[in-house]
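**Q** Here's a sequence, model it:
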Amino acid sequence: MTEEQPRPQKTHDPLTFRDKPVSFVRRGGRMTESQDRAWADDNGQYLLPIEHGPATASLGEGQTGNPVELFGREAPLTVEIGSGQGHAIVHACATHPERDYLAVEVFQGGLARTILGAREAGVTNLKLAEVNAPELLEKYLPAGSVDEIWVFFPDPWHKARHNKRRLISPDFARIAHRALVPGGTLRLATDWQEYADQMREVLDEAPEFTRAFEGEWAPRYEGRVMTAFERKGLDKGRDIRDLTYTRV
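**A** Take a look at the predicted model:
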């Protein structure tokens, strides 16, 4: 009887298999003719040429970007995670030309619509990134390079078995802390009460952040334009909850 051989240990390529769930599911869907044309004709005016890894919307190995080089100047940088169709960030770009803005979104249709809106508004202080946001904050941007991070109406993943996919977590607090400048701001908003409670609990307990508001909730951020998504939540009778935290 021969000696039993040891079983080989399972290994995996960290670029191919993620070690934690992402907060999105890549959805298909046809873009309009104008969106297709905007996407094809962008030529790097807005969309950053970020190479992806094997996993969906993952950041390719070694991909980095310096905001000063990306925008061609030194200016306070705001990063919006889950920018949707870009209504909030395009408005911000037009209102504050002295600041730079980076919209992070994994849905090409939303990014293409943002390109159309940016062209119509004539803004030049905007860049777009089609990539998983935590990877961009943790690996692509230099530490301490972001002035504000916006997370407005992220997917609530309201089913209990899906809660692990929620973006706001202790690990996200760590990643956001790395990206923000000392004293930088993290702004959040949701129309899902249970998620708002979780966001507040996570960030109240995070040693990297401190509250920038008094009472139960922060006042509505005046720089956030009313979008169709927020209006839909209000029409359904949901309370909009804002939270604002400062990087320690």
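**Q** hey, let's count contacts and neighbours off CA atoms from now on
**A** Fine.
**Q** what's the strand of greatest length in the chain packed up against?
**A** Of all the segments of type strand in the chain, defined by DSSP state E, the longest one is strand 180-190. Applying 3 or more C-alpha pairs under 8 Å, 6 or more residues apart in numbering; DSSP states H and E, one finds that strand 180-190 makes contact with strand 146-152, strand 241-247.
**Q** And the most centrally placed residue in the chain, how close does it get to Phe24?
**A** With distances taken as C-alpha atoms, centre = their mean, Ile81 lies nearest the centre of the chain, 1.8 Å away. For Ile81, the distance to Phe24 equals 12 Å [C-alpha to C-alpha, to the nearest Å].
**Q** Identify the residues contacting the longest strand of the chain?
**A** Around strand 180-190, the neighbours that count as contacts under C-alpha atoms under 8 Å, 6 or more residues apart in numbering are 143-154, 176, 196, 240-248.
**Q** again, but for stretch 201-220
**A** Identification of contacts with stretch 201-220 by C-alpha under 8 Å, 6+ apart yields 168-170, 173-174, 177, 241-248.
**Q** Could you also give me the structure for this next sequence, so I can compare it with the first?
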Amino acid sequence: MGGRMARSLQSAAVTPSSPTDLPSDPPADAPAGDKPTGEAHPLHRRLKSFVKRGGRTTEGQARAYEQFGPRFLLPYRAEALDFAAAFGRQAPTVLEIGFGMGEATAHIAALMPEKNFLCCEVHEPGVGALLKRIGEQQLQNIRICAHDAVDVLDHMLPPASLAGVHVFFPDPWHKTRHNKRRLIQPPFVRKLADRLAPGGYLHCATDWQPYAEQMLEVLSGEPLLRNTAEGYAPKPDYRPLTKFENRGLKLGHGVWDVVFERR
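**A** Next up, the predicted model:
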């Protein structure tokens, strides 16, 4: 999680993007780059779920791919995931979208050995870094799907199958004309809420106040969710301060957590 977190959906990829679908699931052959027309919401068209970003995989990360990939990498398949088969046990499962270099992911998984963590990231060095942490810390409760999380949500995760969702530091798309590219938008949040079991939680975090305000507004507008706090939530103990976040705090930057529960 060093640096930007959920870039698997809006940036930080080294593979071609997969299209994001509508709540109404448009046809597979719909063009990915069409510009919105009329009053259509930008998420009502096929969007790229991430864009290409360069990155070099280190020798250590490459070794981790070879050593731990066969066990901890899950292939994307357009069919419902068998959680017990994937993790070797039945346990509450938390989805993490875009884990960066895996620092926070490994920390949280170690704190919560009773939970399974399904982690989506397409940035190869980040996947290699998390595999390396899995080996170093002997973590057993993480599985990685190196694929667009939107496809994973749509085709691998049945309704009410998740105990939680983490979306930490998604790309804020600072420029106003790019705000429509932000991940946390009503159609996507509806997908997440639908996959949460009753009592499950959705935890978003950002260091960009305008995005925090958008997150709070969008999640508050989703009827399947309720806020666990009066506005922004205190930082849950399980979410560690990363080097990136500590650096920002020292510079006077704020960090906002938003935690909602499935009704």
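**Q** sorry, back to before: what span of the second structure is the helix or strand just after the longest strand of the first structure aligned with?
**A** Remark: after strand 180-190 of the first structure, the chain's next helix or strand is helix 193-205, criterion DSSP states H and E. Mapping helix 193-205 of the first structure onto the second structure (TM-score structural alignment) gives residues 209-221.
**Q** now the strands for the second structure?
**A** Counting by DSSP E, the strands of the second structure are 19-20, 47-48, 93-97, 116-120, 142-145, 162-168, 196-206, 225-227, 256-262.
**Q** Could you identify which of those strands is most buried?
**A** strand 116-120 (a mean of 26; mean count of other C-alpha atoms under 10 Å).
**Q** what's the counterpart of Ser34 of the first structure in the second structure?
**A** In the second structure, the residue matched to Ser34 of the first structure (TM-score structural alignment) is Gly60.
**Q** where does the closest residue in space to that match that isn't next to it in sequence sit relative to Ala32 of the second structure, distance-wise?
**A** Nearest residue to Gly60 of the second structure, sequence neighbours excluded (C-alpha to C-alpha, 6 or more residues apart in numbering): Lys132, at 7.3 Å. Separation of Lys132 of the second structure from Ala32 of the second structure (C-alpha to C-alpha): 34 Å.
**Q** the more surrounded of these two?
**A** Neighbour totals were compared for Lys132 of the second structure and Ala32, and Lys132 leads with 22 against 17 (other C-alpha atoms under 10 Å).
**Q** related to what we said a few turns ago, closest to Thr124 of the first structure out of the helices and strands packed on strand 180-190 of the first structure?
**A** Checking those against Thr124 of the first structure by C-alpha to C-alpha gives strand 146-152 as the closest, at 18.1 Å.
**Q** any idea how far Ala129 of the first structure is from Asp36 of the first structure?
**A** 17 Å.
**Q** hmm, back to that, in a markdown table: the helices and strands packed on strand 180-190 of the first structure, plus distance to Leu186 of the first structure.
**A** A markdown table is the format used below for those (distance: least, C-alpha to C-alpha, whole Å):
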| stretch | distance to Leu186 of the first structure |
| --- | --- |
| strand 146-152 | 5 |
| strand 241-247 | 5 |
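**Q** so which of these gets nearest Val104 of the first structure?
**A** Proximity to Val104 of the first structure, assessed across these by C-alpha to C-alpha, is greatest for strand 146-152 (10.1 Å).
**Q** once aligned to the second structure, how far is the closest one on average?
**A** Taking mean C-alpha distance after the TM-score superposition for the first structure, the mean distance separating strand 146-152 of the first structure from the aligned residues in the second structure is 0.5 Å.
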